[in-house]
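In: sequence first, predicted model second:
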Amino acid sequence: WAGGAQAGGEPSDNCFVGDLPGEITQEQFQSIFSAYGTVTSCRVMAPKMPGGKASALCRFSSVEEAKWIVENLNGNLAEGLPDPIACRFANAPGGKDGAGGGGGGKGGPYGGKGAPMGGGMMGKGGGMMMGKGGGKAGAPGSFFNLYGAIKKAGLLGGGKVPEECQCYIKNLPADTTDVDLYKLFAPFGAIAPTGVKAMMNDDGSCKGFGFVDFVDPTAAALAVAALGSFVMPDGTMIGVSTKLPSKKGKGKG
């Protein structure tokens, strides 16, 4: 499924999203995609077979929002998901989307609320991961929950990032996303959790600037040295700089 506004059915406010984690719940799906637009309704469909990928139908508040999803997330990572996803416009009623859809209709494993029956979650190999009171737990049910729990426990660090680790990037193209910035800056060193942000307009286009927070100031300095002086063949370039540590307590003279 190559990206493009015409992928799948006719352009509409309804998207089909595939290659989702098999254990994703409707609440998790809505939380992730609400960051990209106004979700008016969604339905998660369980995998067709144990260990497979889930899919979903998601309706946005406008065709423009759905079009942005198809053009920008198809084949890319959505923030909060571990693998690239497939996005296209949903087929018209009676089409293939959701037909059999892994049992996502009435009586399917996800039922009306998108949660597996019995409160469990699908693990690798199709086994059910029991929740509280369900016996000894095995592997976490989803990476989404695992990351959230570890971050909440403070194991990924946190707090204020030193100014010399903070990069400011300007002159970014209008189609730049958080994932694009991560791909561009990650080779220079470890990036702090939630340390990448491309600033976006209401229409989903980039405002032209963004921020990347590194763990190590050396990595930030390397990124500035390499990317801040890189010139495109057409003469254009982005601007990359770091904040200098504040000089406090130094008076005149």
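Out: Arrived safely. As the structure is a prediction and not an experimental result, all values here were calculated from the model.
In: going by C-alpha atoms from here, please, whenever you check contacts or count neighbours.
Out: Noted.
In: same for the helix or strand harbouring R59, what does it pack against?
Out: According to DSSP states H and E, R59 maps onto strand 54-60. On a contact count with 3 or more C-alpha pairs under 8 Å, 6 or more residues apart in numbering; DSSP states H and E, strand 54-60 meets strand 14-20, strand 39-45.
In: count the neighbours of S41 for me.
Out: 12 (other C-alpha atoms under 10 Å).
In: residue contacts, it?
Out: Residues in contact with S41 (C-alpha atoms under 8 Å, 6 or more residues apart in numbering) are C58, R59, F60.
In: distance to I191 and neighbour count for those - can I get that in a markdown table?
Out: Output for these, formatted as a markdown table (distance: C-alpha to C-alpha, whole Å; neighbours: other C-alpha atoms under 10 Å):
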| residue | distance to I191 | neighbour count |
| --- | --- | --- |
| C58 | 31 | 22 |
| R59 | 33 | 23 |
| F60 | 32 | 23 |
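In: let's bring in a second one:
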Amino acid sequence: MILDFLAERKSISHTDCAVQMYFSILLSDIQSLLLAVMAYDCYVAICNPLLYMVTMSKQRCRQLVAGACVVGLVDAMIQTCLTFQLSFCRSNVINHYFCDVPQLMALSCSDYSLIEIALFALACFITISSFMTILLSYVCIFSTILQIHSAEGRHKPFSTCACHLTAVVISYGTALFIYLRPISPYSTEIDKIASVFYMLVIPMLNPLIYSLRNREVKVALRKTRNKLLTTVRSVGQWKWENSIPSPWQ
């Protein structure tokens, strides 16, 4: 990315484009599937806490993570191979920041209707299955939390899944904005902005979101907030004192 920013001629080879597409699809799939796995983990921790160590053992966690990686590897390989089976005889200018399936299909001069259906079915299978797992998990979680009468008892389950729920809302909120908004003449430019947010900003925010449960991070954030408030108050007090005219003037 830094090389592309600095280069005067922004070009990419055929092989590099395929590799870039493969890894972007792979990491997107793994992210969606891991969000579903984490939702199931929250469900077990809140709805079946006594069986948590048995249900979510280390071996089960390894199996779930490995399954997410295998599904992502297979899906990325299928989508990349199907896309690069097309013949490209139109413009070689990709109207995007990186090699993505819709932008490359727009440059193809062959019939890609069947390939488009297959790619759409694969994407829907992974996205919808992940989203439904998250949705059903949180329906069970919220129904369990609402049965708790004490406020303190409700606070702990909410704090357990708050970070994950924040990541889910940001991730799927961006995806829904991309795919459910009405088509307009500026859709390509909006897709570029949304793709940068989805591919770069959200992964950069994830470490911060998940570290908010860390006690040391919370203490550091409180100290930073208190310092900022003290600085603002001292500056405001200094301005207020200097704005009062002296009786000797």
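Out: Alright, I've got the coordinates. Everything numeric here is computed off the predicted structure, so don't read it as measured data.
In: TM-score for these two?
Out: TM-score of the superposed chains, computed with TM-score structural alignment, normalised by the length of structure 2, equals 0.27; 111 aligned residues with a C-alpha RMSD of 5.9 Å.
In: how near is Q166 of structure 1 to A149 of structure 1?
Out: Separation of Q166 of structure 1 from A149 of structure 1 (C-alpha to C-alpha, to the nearest Å) stands at 25 Å.
In: more neighbours, the two?
Out: Q166 (24 against 12).
In: show me what contacts the more buried one?
Out: F211, V212, D213, F214, A220, T242, K243.
In: which SSE is immediately downstream of the strand holding R59 of structure 1?
Out: Trace forward from strand 54-60 of structure 1 with DSSP H and E and the next one is helix 63-73.
In: quick one: buried residues of that following helix?
Out: V63, E64, E65, A66, K67, W68, I69, V70, E71, N72, L73 (16 or more other C-alpha atoms under 10 Å).
In: and the helices in structure 2?
Out: 2-6, 14-47, 52-55, 58-83, 101-106, 113-146, 151-180, 187-196, 202-211, 215-243 (DSSP state H).
In: just checking, what packs against the second one?
Out: In this case it means helix 14-47 of structure 2. Packing contacts for helix 14-47 of structure 2, counted by 3+ C-alpha pairs under 8 Å, 6+ apart, involve helix 52-55, helix 58-83, helix 113-146, helix 151-180.
In: and those helices as CSV, adding distance to G236 of structure 2?
Out: Converted to CSV, these look like this (distance: least, C-alpha to C-alpha, whole Å):
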stretch, distance to G236 of structure 2
helix 52-55, 52
helix 58-83, 52
helix 113-146, 44
helix 151-180, 35
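In: out of these, flag the one nearest Q20 of structure 2.
Out: helix 58-83 (9.6 Å; C-alpha to C-alpha).
In: name the residues of stretch 144-155 of structure 1 that are buried.
Out: Within stretch 144-155 of structure 1, judged by 16+ other C-alpha under 10 Å, the buried ones are F144.
In: one more: stretch 39-52 of structure 2?
Out: So for stretch 39-52 of structure 2, counting by 16+ other C-alpha under 10 Å, buried means A39, Y40, D41, C42, Y43, V44, A45, I46, C47, Y52.
In: who are the contact partners of the fifth one?
Out: Residues touching Y43 of structure 2, when contacts are defined by C-alpha under 8 Å, 6+ apart, comprise S137, Y138, C140, I141.
In: by contact count, what packs against whichever strand or helix holds G195 of structure 1?
Out: Per DSSP H and E, G195 of structure 1 falls inside strand 191-200. Other elements packing on strand 191-200 of structure 1 under the criterion 3+ C-alpha pairs under 8 Å, 6+ apart are helix 178-185, strand 206-214.
In: which SSE is immediately downstream of the last one?
Out: Taking DSSP H and E as the definition, the helix or strand that follows strand 206-214 of structure 1 towards the C-terminus is helix 217-227.
In: can you name the next helix or strand after that following helix?
Out: Once the chain leaves helix 217-227 of structure 1, the next helix or strand it forms, by DSSP H and E, is strand 239-242.
In: for that following strand, name the packing helices and strands.
Out: Using 3+ C-alpha pairs under 8 Å, 6+ apart, the elements in contact with strand 239-242 of structure 1 are strand 166-170, helix 217-227.
In: export the buried residues of helix 63-73 of structure 1 to TSV and tack on distance to F33 of structure 1?
Out: Output for the buried residues of helix 63-73 of structure 1, formatted as TSV (distance: C-alpha to C-alpha, whole Å):
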residue	distance to F33 of structure 1
V63	15
E64	15
E65	11
A66	11
K67	13
W68	12
I69	9
V70	12
E71	14
N72	13
L73	10
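In: pick the most deeply packed of the helices of structure 2.
Out: helix 14-47 (a mean of 19; mean count of other C-alpha atoms under 10 Å).
In: Y168 of structure 1 contacts F211, correct?
Out: Yes: with contact defined as C-alpha atoms under 8 Å, Y168 of structure 1 counts as touching F211 (4.8 Å).
In: please name the nearest non-neighbouring residue to L119 of structure 2.
Out: Closest residue in space to L119 of structure 2, ignoring its immediate chain neighbours: Q79 at 6.2 Å, by C-alpha to C-alpha, 6 or more residues apart in numbering.
In: wait, doesn't the one you found sit right on F120?
Out: No: assessed by C-alpha under 8 Å, Q79 of structure 2 is found out of contact with F120, at 9.6 Å.
In: circling back to that earlier point, and the helices and strands packed on helix 14-47 of structure 2: which comes nearest I193 of structure 2?
Out: Of all these, helix 151-180 sits nearest to I193 of structure 2, with 10.0 Å by C-alpha to C-alpha.
In: tell me what that closest one is packed against?
Out: Using 3+ C-alpha pairs under 8 Å, 6+ apart: helix 151-180 of structure 2 touches helix 14-47, helix 113-146, helix 187-196, helix 202-211.
In: all set, thanks.
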